[in-house]
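# this is the structure alone, sequence omitted:
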C-alpha cells in the first residue's frame, strides 16, 4: 500500500481538535471522511496519523499527516481530490507527497514549530477575529523576551503543562522562543515562535499566557524563572485561549515537502 504524506492547513475554530472523537467534529475526521470517498481502506475505517494533536480551536498552517492508500495516486490529483471532498470544511491539503513506508508523521518528526499571535489594542479586531488572542493593555516586548530567555534549553516544564498531560516526562528541551513585534492600526501584534522536538499538553499556551503577564507589568521577567523552578502548576500564569495558536510545521530527516 503506497504511503502518502499530507501537508494540511485548517481553521480550528469549528473543530473539537485534531483527533477524531465520537459525536464531535474533528480535523482528522474530516480528512478521513474525504479519504473514504476515494479509497476502499478508509471506507472500512483506516486511520491517518499526524505530527501533532492540536486542541480544540487551535489552527495549523503546516500540520503533517500520513495515510496508506490502496491506489497509487498522482500526488497533485490526490491533493485536488481531497480538497474537493473536504468542502466546505475550513481544511485544505496544501500538498501530497509519496513517501517511504517507514515514514511516520509523528514518530519520524525531529521537531515541531508553533506560532502564537497576540494583539494588543483597545478596538476589537475584525478581520482576525478568532485567529488572534486580543488584550487591551500595552505590552513590553523586551520584558517578555527577558522572561522567555529563562525557558530556553532543557528543563522540567511541570509548571507549564496541563494536569491532564499524558506525556511520560515533563522534561523537554525548548530550542527557540522568539517574539516579534509588528505595528498594526492603533495597536501592536506580538508573534511568538516556538520550536522543540515535542511539546507538553498546553505548554505553548501556558508559556504565552505567563509572558503576557510579564509584558503587562504584572510579573517581573525573573518571576518566570521562579515559576519554572517551582515545578508546580499553581505557579503558572493564566493559560491563554487556543485561537491565537498555530501549528506551523514539522521537520523530518528527509522532508517530503522541502521543494
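Ah, there it is. Quantities reported herein were computed from a predicted structural model and do not represent experimental measurements.

# only C-alpha atoms from now on, for both contacts and neighbour counts.
Will do.

# in a helix, residue 210, correct?
Yes: counting by DSSP: H, G, I helix; E, B strand; the rest coil, residue 210 is found in a helix.

# what about the strands in the stretch 1-150 of the chain?
3-10, 49-50, 59-68, 91-99, 111-121, 133-135 (DSSP state E, counting those that start in this stretch).

# take a look at this one as well, against the first:
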C-alpha cells in the first residue's frame, strides 16, 4: 500500500471550506477526491491536516491518501493540475511512509491574516485582506500580541461549544509586518481552535482602536468567555501558510 502526500494551494473564495459536504461539490476536499477517484478507478478519500473555513485560503495545506495503484507521482500531479479548477493547485506530490497521517502527525501550523488599514479600500487587495478603515495604535496591538504568546487555554478566543478535548494551545509567534497600508499578521502555534485566529484578530483590532482594553486579554483567559473577546473577522483575509511535521 502506497501513501501519497499532497501539498496544496488554493483560493478559498468560491468554496464552502476544505471539508467534503454531501450536498455540495463546492469544497476543496470534494474537488480533489473526485479527480482521484476517477484517476484510480476506485473511491479514494484524502485526509487533510485540518479544516479551513469557507472563504479561507491556503498556501501550504497538506493531505494524504493511500492507494495500491502503481501510477507515477508525476502523472498524479499532472492530472490534478490539468483537471482541477485554476484556483486549486497541487504544488507537490510525494510518497511517504505508510504510517504518515496529515492530521495526526502535524506538530504545528503557520497562518497569516492580512488587513488593509486605510480609509480608502483597495481594488486589488479586497479578496485577500480585510478592509479596516479605522486608525490603529500599532504599539498597543504589538503589546497585545506579546500577551497572547505562550501556552494558554484559548477557549474564550474560539467559537467552540463545550468540548471534552483540551483547549490549551501554545502560540510560538504572533507578529506584525507592515507594507504601506497592508498589515501582515503571522501566527505560529502547535494548533488552533475553531475560528481562533479570526477571533484573536478581531480582538487585536478592537484593542488597537481603543474599543477594548489591553487587560481584556487576561480577563478572557481567566473567564474563558467568548462574548468578552472581539469580533470574528472575515475569512477572506486568512491563509494557512504551512503545516509542520517532525
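All right, it came through fine. This is a predicted model, so every value here is computed, not measured.

# need the TM-score between these chains.
In this superposition the chains share a TM-score of 0.94, using TM-score structural alignment, normalised by the length of the second structure; 245 aligned residues with a C-alpha RMSD of 1.5 Å.

# in JSON lines, list the strands of the stretch 1-150 of the first structure along with mean neighbour count and distance to residue 223 of the first structure.
Putting these into JSON lines (neighbours: other C-alpha atoms under 10 Å; distance: least, C-alpha to C-alpha, whole Å) gives the following:
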{"stretch": "strand 3-10", "mean neighbour count": "24", "distance to residue 223 of the first structure": "35"}
{"stretch": "strand 49-50", "mean neighbour count": "20", "distance to residue 223 of the first structure": "35"}
{"stretch": "strand 59-68", "mean neighbour count": "24", "distance to residue 223 of the first structure": "30"}
{"stretch": "strand 91-99", "mean neighbour count": "20", "distance to residue 223 of the first structure": "40"}
{"stretch": "strand 111-121", "mean neighbour count": "22", "distance to residue 223 of the first structure": "21"}
{"stretch": "strand 133-135", "mean neighbour count": "20", "distance to residue 223 of the first structure": "21"}
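
# now tabulate those in TSV and tack on distance to residue 170 of the first structure.
Rendered in TSV, the data for the strands of the stretch 1-150 of the first structure read as follows (distance: least, C-alpha to C-alpha, whole Å):
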stretch	distance to residue 170 of the first structure
strand 3-10	28
strand 49-50	21
strand 59-68	23
strand 91-99	32
strand 111-121	17
strand 133-135	26
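
# nearest to residue 226 of the first structure, out of those?
strand 111-121 (23.2 Å; C-alpha to C-alpha).

# so which elements touch the closest one?
Helices and strands touching strand 111-121 of the first structure, by 3 or more C-alpha pairs under 8 Å, 6 or more residues apart in numbering; DSSP states H and E, are strand 133-135, strand 187-196, strand 245-251.

# which among the ones you listed is found nearest to residue 141 of the first structure?
Going by C-alpha to C-alpha, the one of those nearest residue 141 of the first structure is strand 187-196, 7.7 Å.

# nearest to residue 179 of the first structure, of the strands of the stretch 1-150 of the first structure?
Taking C-alpha to C-alpha, strand 111-121 is the member of the strands of the stretch 1-150 of the first structure nearest to residue 179 of the first structure, at 9.4 Å.
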